[in-house]
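>>> Predicted model and sequence below, questions to follow.
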Amino acid sequence: MTQHTARVINKQPQETVHRPNRRLQGTLLFKGGQKSAFKAAAILSRGGLVAFPTETVYGLGATIDQIPTINRIFAVKGRPADNPLIVHISDREQLDRVVSYIPPAAECLMDRFWPGPLTLVLHRSPLIPSEISAGLPTVAVRMPAHPLALALIRATGVPVVAPSANLSGRPSPTTASHVLEDLACKIEAVLDGGSCRIGVESTVLDLTADRPVILRPGGVSREELEQVLGATVDHARWGGEQSPPSPGMKYRHYSPKGSLLLITGSRERRRKLITSLLRYYRDCGIPAQLLNYVTRRSRLTGSMPGEEYLARRLYGKLRHYDLLGIKVILAEEITQEGIGLAIMNRLRKAAVRVIRV
């Protein structure tokens, strides 16, 4: 794919390089390591908010027994109270504190995908506060596949709730710098574990219905789930007014400051419309950019990069365009196989308009 742009910008913003264990605008930044995980766990145990890395995106953590701190998550993020939180655990023993029943299908999925980017919605234990589940009888739970996340949860000794560590509606953070862009001064600490390996959130699978249902596509594909379960897995769409059973269903999410237009339809018509729109915005003096999926290697080989690469870079690109002052972002649809389903879900959620040609 050839890159199109309505504005040539030579100066690239440089990401800030942070030194170990610095305090930035009132927020401590811990560089990765076991000692840093213990320090961050101490802050959690005292009722503080700590952002930490997972393999998907950075999470904003509070222990499940700190109700005032859990309420602070909603206030700091500007998150609606009817949007449930995901509980993160470090071992299967902690699961007994979170859920009241583990069905056989859950056992199979945990054996295959935990630790990893799969969140299971199960019937919640009476020990789980209603603030976590938005008053629902279910709870979302997962075991992250990141050594710092696991070390942090083990050090606290209790499960940790954690939505993405960003302002609600913004692109999710995949680096510590992204977290600080949104939440510096608002939380106690950030545990820096580098860039997230997957780059989009976990798949959320509801196992409380008659058939397994994907509530949010993510790092584990529908095809992988069906292979383990030996059954068809449905994909839910949310249109109700009551609390959704999973994050990422009811509200607009993942949005850059500029307006994102998602172009779908035949490839030839998409390209014609994109070329026309970029020319129009250029003539109007409006900074516009095609969300570019091309890498240097793919230019040389003539092939597209894999969907895993696109997922890993998606949120970072959207935030980068914000730094450049891009007002309009044009995005093309991609295949919805594998993790492509999750990427298209995020683009649709972020878009101010979907244009089919």
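That came in fine, so what should we check first? The structure displayed is predicted, hence computed values, not measured ones.
>>> Going by C-alpha atoms from here, please, whenever you check contacts or count neighbours.
Fine.
>>> Confirm for me that Glu55 is in contact with Pro147.
No - between Glu55 and Pro147 there is no contact under CA atoms under 8 Å: 9.2 Å.
>>> Between the two, which has more neighbouring residues?
More crowded of Glu55 and Pro147, by other CA atoms under 10 Å: Glu55, with 25 against 17.
>>> what's near enough to touch that one?
Gly116, Pro117, Pro144, Ala145, His146, Cys196, Arg197, Ile198, Gly199 (CA atoms under 8 Å, 6 or more residues apart in numbering).
>>> now those residues as JSON lines including distance to Val233 and neighbour count?
Shown next, in JSON lines, are the contacts of Glu55 (distance: CA to CA, whole Å; neighbours: other CA atoms under 10 Å):
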{"residue": "Gly116", "distance to Val233": "19", "neighbour count": "20"}
{"residue": "Pro117", "distance to Val233": "17", "neighbour count": "24"}
{"residue": "Pro144", "distance to Val233": "22", "neighbour count": "26"}
{"residue": "Ala145", "distance to Val233": "23", "neighbour count": "20"}
{"residue": "His146", "distance to Val233": "27", "neighbour count": "18"}
{"residue": "Cys196", "distance to Val233": "27", "neighbour count": "20"}
{"residue": "Arg197", "distance to Val233": "25", "neighbour count": "19"}
{"residue": "Ile198", "distance to Val233": "22", "neighbour count": "22"}
{"residue": "Gly199", "distance to Val233": "23", "neighbour count": "28"}
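>>> can you list residues touching both of Glu55 and Pro147?
Common contacts of Glu55 and Pro147 (CA under 8 Å, 6+ apart): none found.
>>> hang on, the earlier thing: tell me the one of the contacts of Glu55 nearest Ile70?
Among those, Pro144 lies closest to Ile70 (CA to CA), at 19.4 Å.
>>> try it against this one:
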Amino acid sequence: MTSPPPTFVTKVLKVKPESISFKPGNLLPTITDRKTQENLNLAAHELTTTNNAIGFPTETVYGLAGSALDDESVKSIYRAKNRPSDNPLIVHISSRDQLSRKLNCQEIPSIYHKLIDEFWPGPLTILLPVDEKTNISNLVTANQNTFAVRMPSHPVARALIAISDTPIAAPSANASTRPSPTMAEHVYHDLQGRIPLVLDGGNCKVGVESTVIDGLCNPPMLLRPGGVSLEQIKQVGGKEWENIIRAKKTAGKNEVVRTPGMKYRHYSPTAKVVLFVNCQDGNTAISKYITKHQLQGKKIALLRSKYFEINENELGIRVVRDLGTKASDVSFNLFKLLREVDELNVDVILVEGIEEDNEGLAVMNRLSKAAVETIDGENM
């Protein structure tokens, strides 16, 4: 999988999510916009007649799609991203019927029933067992005995999967280790020439990847926080999920992982990212950091959220962006602003952390993986 990807003239095809709907009981979408129908058909044709990976929007981030049933398609995903092959992929389906019919997964363990009734379609990924009947490429699972699956709620994603009638393996559509893409232009920036097309469905609404849970172990485990909060899982899942435990944030170099986001450096711009937590208004902590690391005269960017009231002129900070004061806003803006300030060729990106509850848990998970260093104001 180390061979270079083919060279493409990458096309960006506009689609209108608002023109797509799924009527109850129908496996195929109703599409009212002719151009959207044409572009979805083109993308579905690419998935079903070639081994090429393509970019598409989901409610979380943009994904890079290839058939989860075909080894060569999965290899195209790994090549385009330059992704390590021991990092498993998530399978995306358009319906439970497709899960049964195409992947030959006939039963979903009862521990998941309440959760998928509430959060499918949506940003929740579950782990299911692989047996001799499961129709899935071993490259998707990294040769493990489980696979991760979700049903996206974004109408473009779900329509693409339904029209092609192909369960798709889809990591985020960025170059490996880069911040995840929340706009089609991010995908084009990272993967231009590496994939034939990107479906442009506008901005992603959630902004961080899906939540991944494992109900096959006892107690069940949160493998990756994301678009469905830990609090929501406990509330909806009931007694079976009240003792859910959190997996460690980062797996060891030689450790086998069951889901993306647990291994290797992730979500990182080119510039050095420094995360600040418990630093009150931020002035003292940032001033000390700039002085200690002799950053005077460097091009520094600051991403602030709820508490920081920085005197940027005195501190010499040249670029300031607001992430938002609510965790949901920070989630929506995080990857987009990391990319935006990085493209200004800054040397360092200072980021204000937020509380690790509800959506904040997923945000801080991503920031801790993007950051080279974390400064805790309570330990200064």
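Happy to help now that I have it. For clarity, every value in this text was computed on a predicted model and none was experimentally measured.
>>> now, which of the contacts of Glu55 of structure 1 lie within strands?
If you go by DSSP state E, the contacts of Glu55 of structure 1 have nothing in strands.
>>> Show me the residue at the heart of structure 1, geometrically.
Glu201 (3.4 Å; CA atoms, centre = their mean).
>>> sorry, back to before: would you mind putting the contacts of Glu55 of structure 1 into a markdown table with distance to His320 of structure 1 alongside?
Formatted as a markdown table, the contacts of Glu55 of structure 1 follow (distance: CA to CA, whole Å):
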| residue | distance to His320 of structure 1 |
| --- | --- |
| Gly116 | 27 |
| Pro117 | 25 |
| Pro144 | 26 |
| Ala145 | 26 |
| His146 | 25 |
| Cys196 | 16 |
| Arg197 | 18 |
| Ile198 | 18 |
| Gly199 | 15 |
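>>> Please pull up the equivalent of Ser243 of structure 1 in structure 2.
Aligned by TM-score structural alignment, Ser243 of structure 1 pairs with Val256 of structure 2.
>>> Next: Pro217 of structure 1.
Pro217 of structure 1 maps onto Pro225 in structure 2, by TM-score structural alignment.
>>> Isn't that match up against Asn365?
Yes - applying CA under 8 Å, one finds Pro225 of structure 2 in contact with Asn365, separated by 7.3 Å.
>>> Looking at the two, which is more packed in?
Pro225 (28 against 17).
>>> Tell me who's in contact with that one.
Ser210, Thr211, Val212, Leu361, Ala362, Asn365.
>>> and which of those residues is nearest Gln294 of structure 2?
Nearest member of those to Gln294 of structure 2, counting by CA to CA, is Asn365, at 28.2 Å.
>>> tell me the SS of the closest one?
At Asn365 of structure 2 the chain is in helix, as set by DSSP: H, G, I helix; E, B strand; the rest coil.
>>> Please say which position in structure 1 it maps to.
Aligned partner of Asn365 of structure 2 by TM-score structural alignment: Asn345.
>>> what about the closest residue to its match other than its chain neighbours, distance to Asn71 of structure 1?
If the residues on either side of it in the chain are set aside, Asn345 of structure 1 comes closest to Pro217, at 7.2 Å by CA to CA, 6 or more residues apart in numbering. Distance of Pro217 of structure 1 to Asn71 of structure 1, given as CA to CA, to the nearest Å: 26 Å.
>>> And for Tyr293 of structure 1?
To Asn71 of structure 1, Tyr293 of structure 1 is 38 Å away according to CA to CA.
>>> Please identify which of these two sits among more neighbours.
Between Tyr293 of structure 1 and Asn71, Tyr293 has the larger neighbour count (other CA under 10 Å), namely 21 against 15.
>>> Matching that one against structure 2, which residue comes up?
When structure 2 is aligned by TM-score structural alignment, Tyr293 of structure 1 is paired with Ser305.
>>> Could you pull out the helices in the stretch 101-250 of structure 1 for me?
Assigned by DSSP state H, counting those that start in this stretch, the stretch 101-250 of structure 1 shows helices spanning 104-113, 130-133, 147-156, 176-183, 222-229.
>>> Any buried residues in the fourth one, and which?
Counting neighbours by 16 or more other CA atoms under 10 Å, one finds that the buried residues in helix 176-183 of structure 1 are Ala176, Ser177, His178, Val179, Leu180, Asp182, Leu183.
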